[in-house]
Structures are given as structure tokens and as C-alpha cells.
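Colleague: can you look at this prediction? I've put the sequence above it.
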Amino acid sequence: MHFIDGLRAVAMIAVLLCHANLYAGISHIWVHVGGHDVNLANVLQSGHLGVNLFLLLSGFCLYWPFVKGGGRAEPTLAQYAYRRCRRILPPYYVTLAIFGGLGLLQAVTHHQIFHRQLTIHYMEAWLAWHAVMAHNLSPAHVVALDAPLWSLALEFQLYVLFPIFVEAYRRWNKHGVLLLVLALSSLYRAAIPPAVLAVDPLNGFVLMYSVFGRCFEFALGMYVAYVLSRWPQGEKSPLRPVDYVLGAAVIAGGIWRGHVFTDAAWGVVFAALVLAASRASGPIGRFLSQPFLVRMGIFSYSVYLIHQPIIMGVGGKLAGHHLSNVALWAIVIGVLLPALIGIGYVYHLLFEKPFMSTKKPNVASTTASETAGAKTPAVSEAETAPALNSR
């Protein structure tokens, strides 16, 4: 299933462009499309939607071994917990050591490294919250120093819910379980006063994007895995009318009550994308299975861990030179993006790859199972890496 890593790579690039656009101060890049002038800078700001896609992919990849068949034994809870921790924590803790160490250095020497005032007491708290994967619960630390790390805490909390979702899907009707998760998540988000989101953005962020507010996309990804496991290549889609009605209703809800349903609606959109990409003979599947995209997707987690502080530092320097938007864009595309991908790859080799237990997939061509229309292609360990985030 190379398209999974291809999706991860596309989202990673979107995230990098979104943050580069934000921190370099690129206000407008006009392009002529279909007789209209479009500000590409505004389009790039939508790169934050990568979090929706990757929450969905996380649920998909974790649940796939349970539904694909083949007689593979299910892991015990202890085995599951060990594998998840071994997969994500080592490079994550290296990242904490690097940026936490730089923060402590700034607090001690008062030499400006990050664009905020730091004290030793604050950095001790920052390290403690991040070490236990609970920083997404603290408004003072949720987006500090390396902002995208908040989604790793969310991922970790979703990993705790995963066995509950597995058992629920096994015991009860899957549509009913998914609707229940959607209802509970939506009621939780609806209970958050809009005034909190407007007046106190950090508290609003913590409340809105907690595990209770974002569990639907994860559960939806699990449902997509179930659907795909019953959809061999070349055969008719197993989706039923209720699936289309539910998807349309969620998207309509996103238009009607944005702060309640928007993330769920984007989850439905990305679920459709994953299903379309799963068709190896289709244009989306062929594009996302390109070897260069698959390879980038394999080490996208490492790029994600380290990219934002680097972009913020370089972007601040670029913004201070008062360059034109075109010049800034050229530097971002020609220099900054390749540099970040290269640094991320080295980081992957040093701190992530040693903890990936499975062999790297052959990305030179589509696997035999995919080309033959097999029902249960494998998911590599790279594909079970935690989601990227760009908020």
C-alpha cells in the first residue's frame, strides 16, 4: 500500500509550504488560473488540513492488520503498547532533548534563540509536560517552542482509545459505532462556547483539539480500513447508500456549523481520497505510488518533528531582509524546502530508522499483490508512523 506513504509525503510538503509561507511573511503570490487571479499564499494556508488526513491515516494503519485477514495473531495489549512506544518515542525524545536543551540554554544565558522569553522554571515545566505526552492539555505549553508536537500528544491519547474502538467495532454494528463517536465528539465540541475560542485562543485550542474533539477522524480511518479490506482491486465498491448519506450529512454539517463539524467534514473528504487512492490502476493511486513520494513519506515523521523551529528561525531572518514575495518564494522552494527534507532524512537515519522493525518496502514498482488485485496488501511500519500536524 505505497499510496499511504505517498499521501504522507504530499501532506508533509503542504505542511512545510504552509509554515514557510507563514513565518517568511509571504503575503501574496498571484497565479492566473482559469481566467482568475488566485493568491497562492492563501491556498498554502490550508496546509494545516494535513492533521485531519493524518489522524485518519493513523486509525487506518493501526486497524488494517485486524481486518485484512491472513491469520496473523493479534497483539496483546502489552505488545501493542510496546510497539507504539518503540515506534514513536525515541525520535520524539531526541527532539525534546534538542529543543528543550536550546530553550534551557536561552533561559540560562539570556541569548535569544526562540522568539519568546524563557525561564528555567518554564522550561522544566515544558519538558515535564512533553515527556508525559500531556502538553496538549496545557495552554501555556501546547504550541510552545515546537508547536506541531501537540498532535503527538493527541496521537498518544488516541492510541489509548484504539483498543476500545477495536472491541466496539468487533461487538457492534460498525455504522452505529461510528455514528456514536461522531455524536459524542460533536456534542463535546458544541458545548465549547464560541466566545472562549475568540477571547482565549489557547484555552480554546486545548479544548477544541483534545482527544474528545478529534477522535472521529481516527475512528473513521478505522472504518475506511474495514471497507478497503472488503474491496479487492477491480471489483465494485462495497460502500452502501448509508455510507454516502452519512458522508454527505457530515459535510453539510461542516458548512452549517463550522466549529462543530468542520474537522469531521474534512475527515470524510480525506476518507474518500484514501479510498480513491487505493485503486492501483487509477490516476490518484498511480501518482501517490511514485517512488520519490513513497520514499519521502517513509521519513516524513522525522521532518515533522524538527521542521517548525527551523522554518521559524530562517523565516524570521528572511522577513527581516524585506525581500519581495517572489524572491521569498524562490528561496523557500529552491533552498529551504530541499534543506528541510535533507535534514529530516539524516534525522530519520540516525534516530528513527533504528527503531523501525520491518524491512523498507520495495518502492521501485507496485507490489505483486497490488497489481494482481489482491485483497490484503501489507502496511509497512513506516506507514504506521504518527500523524503529521501543521497547526
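Modeller: Great, that's in hand. Numbers count the residues shown, from 1 in each chain.

Colleague: use CA for all of it now, contacts and neighbours both
Modeller: Will do.

Colleague: what's the burial count for L152?
Modeller: As a burial measure, L152 scores 23 neighbours (other CA atoms under 10 Å).

Colleague: pretty sure it sits against A134.
Modeller: No. Counting by CA atoms under 8 Å, A134 is not a contact partner of L152; they are 9.3 Å apart.

Colleague: can you pull the contacts of S46?
Modeller: Contact partners of S46, counting by CA atoms under 8 Å, 6 or more residues apart in numbering, are C18.

Colleague: doesn't it belong to a strand?
Modeller: No. Applying DSSP: H, G, I helix; E, B strand; the rest coil, one finds S46 to be helix, outside a strand.

Colleague: from N52, how far out is it?
Modeller: 11 Å (CA to CA, to the nearest Å).

Colleague: look up which helix or strand Q117 falls in, please.
Modeller: Q117 belongs to no helix or strand when assigned by DSSP states H and E.

Colleague: show me the helices in the stretch 51-200 of the chain, by range?
Modeller: Assigned by DSSP state H, counting those that start in this stretch, the helices in the stretch 51-200 of the chain fall at 77-109, 120-131, 150-171, 174-190, 194-199.

Colleague: ditto for the stretch 201-350 of the chain
Modeller: According to DSSP H, counting those that start in this stretch, the helices that the stretch 201-350 of the chain contains are 201-208, 211-229, 241-256, 258-277, 283-288, 291-298, 300-319, 325-331, 337-347.

Colleague: ok, second structure coming up, stack it against the first:
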Amino acid sequence: MPYLPQLDGVRALAIGIVYVAHCGLSHVVPGGFGVTVFFFLSGYLITTLLRIERGVSGTVSLKAFYLRRALRILPPMYLALAFSGLLYGLGLLDWMRVDAVAVLGQATFLTNYPDLLGTEQVLPVPLWSLAIEEHFYLLFPLAYLLWLGRLSPRRAALACLALCGGVLAIRCLNVWRLADYSLNYSWTHTRIDAILFGCCLGLWNNPVIPADRAWRPKPRHVAAAGAVILATLAVRNPAFRETLRYTLQSAALFVPFSAALQGRGWVVRALGSAPMRRLGLYSYSFYLLHPTMIALLLHLRPGLGSLVLIVAGLVPTLALCALMQAWVERPCARLRRRLLDPSGRPPEPSLADPERRAA
């Protein structure tokens, strides 16, 4: 399983887009697109790992999969919630009144369905997107073990593509029947197609699987895909933005991802550079912590401009991420290895968890 440093660069770009948008420039920088990139990457990585595991062992261990995901995701998430809750309790966050039921929804991956809880009064930890990924992690490995993994890669990819079409149909139906269809943005059943498009790349023309003989995009293909993405950002019609936008963006990502996974040019080298790898390594903790840090800075210095806020928030957030990696993520990675391989043999580098190389 090769370690692909350029994927850390993709993570770094995605979290950078989200961070700048949350600092007050969302009217210029599309934070939602950064989340879509994360979704696509998650679908691709998980599907690739499941394919490799099935190819090597003949099956997929659900126990090992859920253990890896739990130790990777839950400890940093609950610490981020505790940190944010502590600052809120000390009166250091100028935030809306927080509802305990809403926080419970955050902790149990229900925050992207606020209508179930009757409230959106949550701590400034953006868990709606993580909830979508967790719902995917809960269902997809089982579906792969029982169904998709038994199909040819091409048919499995077509099945995921058909599911993407179904999700688009639900979004369109919501626009027609709901007075407020803005929650198309955060519901699992209306956004999971961005992850499933990544699964399609994991199943078909996957550059990491030699047997796939993956298609190699040319620069003009990448440029065309970029033009499609830019066009989706330029169209401001609400109905388009909550229906076709996600489909077109996710489908277009198939091309630059394929190019990045196979490329050897300066773009791939830049994505795999040391600073990008480091930010990519921190991306999960950075995503969890940066809204709380932004809220804290705005409490201490109200009226900070967006550019000043971007600079002022970067260093303390990265410092917290470094502590999170040293004290939480690395120990959890070592525990994960001990539980999954009691023999103590050193692991091969992991495609999905490059921090294992640093642990």
C-alpha cells in the first residue's frame, strides 16, 4: 500500500479553503467545496483500502475496520468538544446559547439532522460533515463485504454511480416539495454522493490498483474539469447550488484526482512538499479546532478583519494540532497497531493514515 504524499497536499488545500472561508471570506472562498474535496478523498481512500484488503486476504474484517476508524476519529473529536465546551463555560466564546441536547447530537453524529434535535445551538466544532462521513463508514464496508466486493470493479462503480443519481433525485425533489431546502447542504442522504463519487474512482480506473490500468488525464482534461468546478461556483441560483452543484463538482473531481495520483510534475511535487504534508497531517485536528480558535480570537479582539484573523488564528491552531498529534493521535495509532497486530511487527506505510509513518 503506497504512501502518496500528494494526498496530504490535497488535504492541506481542502482545509485551507475551509479555514479561510470560516475566517469571514466565504463570499470569496467556497468553504463548501473544500468539504466536498474531503468527502471525495474519503470515499476514494476507504474503497481503495477495502479493495486491497479483499485482494490480499479474500475478505474484509469489519471488526478491524471499525476499530481503526474509532481510534482515529473519536479521541480527537471528543477532546475538541471538551476544549470548546470549557472555553464556552468560562465565558470566552461570544457564541449563541448552547443547548445540551444539541451537543449530545454533536457527540453522537446527529448534528447534521438538526430537525431531529429541534435545535442548532451547538458548540463551534463543525461535526456535521464528520457525521456524514461516519454514516458512510458505518454502512459502506458492510455493503462492500456483502455486495459491492462480489461485483466486478466496473459494475461496482456503476452501482455507486446509480446511487449518486438517486441522491441527486432526492435533492431535486426536496427543492420542489420543501419551502426551505437549504439542509440539502448537510443531510447525509443529500450529500453522501460526494463520497460515493470518490468510491467510483476507488473501484474503477484506480491508479493505485495496477490491474485497473488507469486512465491518465491530459492537461486539457484537468483544465476542463477545473472549468466545470469554477462554473458551478459562479452560478448563484439557490436551486442549482443545492442540487446539481454537488453532482457536477464531485464528478469533475474524478479528473484532477486521477491526475494527481499519477502525475510527476511540479504540481504533484508541490502537493507533496514538506509544509503541505505537515498541514495535511494536521488536517483532521485543524478542522475540529479552528472554529473554536476563531471564536476565541473574536471574543478577545472583536472586530478583527478577515485577513488579520487568518494570520492570528493560524499559529495557535497549528500549535494545538501539534499537541493533539503528539499526545493523542500517535498514541492511538500505536494502540491501533498493537490491537490489530499483537505480534508487534512494524506496519507497512498506510495510504489512509500517513501519520503512522511518523508515529
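Modeller: Structure received. This structure is a prediction, so every number in the text was calculated from the model and none was measured.

Colleague: returning to what we had before: go through the helices of the stretch 201-350 of the first structure and pick out the most buried.
Modeller: Highest mean neighbour count among these (mean count of other CA atoms under 10 Å): helix 211-229, with a mean of 25.

Colleague: ok and that one relative to helix 150-171, angle-wise?
Modeller: 50 degrees (axes from the mean of the first three to the mean of the last three CA atoms, to 10 degrees).

Colleague: elements contacting helix 211-229 of the first structure?
Modeller: Contacts defined by 3 or more CA pairs under 8 Å, 6 or more residues apart in numbering; DSSP states H and E place helix 211-229 of the first structure against helix 50-67, helix 150-171, helix 174-190, helix 258-277.

Colleague: out of the ones you listed, which gets nearest to L337 of the first structure?
Modeller: Among those, the nearest to L337 of the first structure by CA to CA is helix 50-67 (17.0 Å).

Colleague: now distance to A147 of the first structure too, for the helices of the stretch 201-350 of the first structure, in TSV please.
Modeller: Listed next are the helices of the stretch 201-350 of the first structure as TSV, based on distance: least, CA to CA, whole Å:
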stretch	distance to A147 of the first structure
helix 201-208	12
helix 211-229	17
helix 241-256	26
helix 258-277	19
helix 283-288	28
helix 291-298	21
helix 300-319	7
helix 325-331	23
helix 337-347	17
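
Colleague: aligned counterpart of Y137 of the second structure in the first structure, please.
Modeller: Matched by TM-score structural alignment, Y137 of the second structure corresponds to Y159 in the first structure.

Colleague: give me the residues contacting stretch 297-316 of the first structure.
Modeller: 5-10, 12, 16, 19-20, 23-25, 91-92, 95, 114, 145-149, 336, 340-341, 343-345, 347-348, 352, 382-383, 385-389.

Colleague: for E134 of the second structure, see how far away L110 of the second structure is.
Modeller: 10 Å.

Colleague: next: L196 of the second structure.
Modeller: L196 of the second structure is 13 Å from E134 of the second structure, by CA to CA.

Colleague: ditto for V167 of the second structure
Modeller: Distance from V167 of the second structure to E134 of the second structure, by CA to CA: 17 Å.

Colleague: what lines up with L275 of the first structure in the second structure?
Modeller: L275 of the first structure maps onto S258 in the second structure, by TM-score structural alignment.

Colleague: ok, its match touching R216?
Modeller: Yes. Shown here, S258 of the second structure and R216 form a contact pair, counting by CA under 8 Å, at 6.8 Å.

Colleague: now do the shared contacts for those two.
Modeller: With the criterion set as CA under 8 Å, 6+ apart, the contacts of S258 of the second structure and R216 do not overlap.
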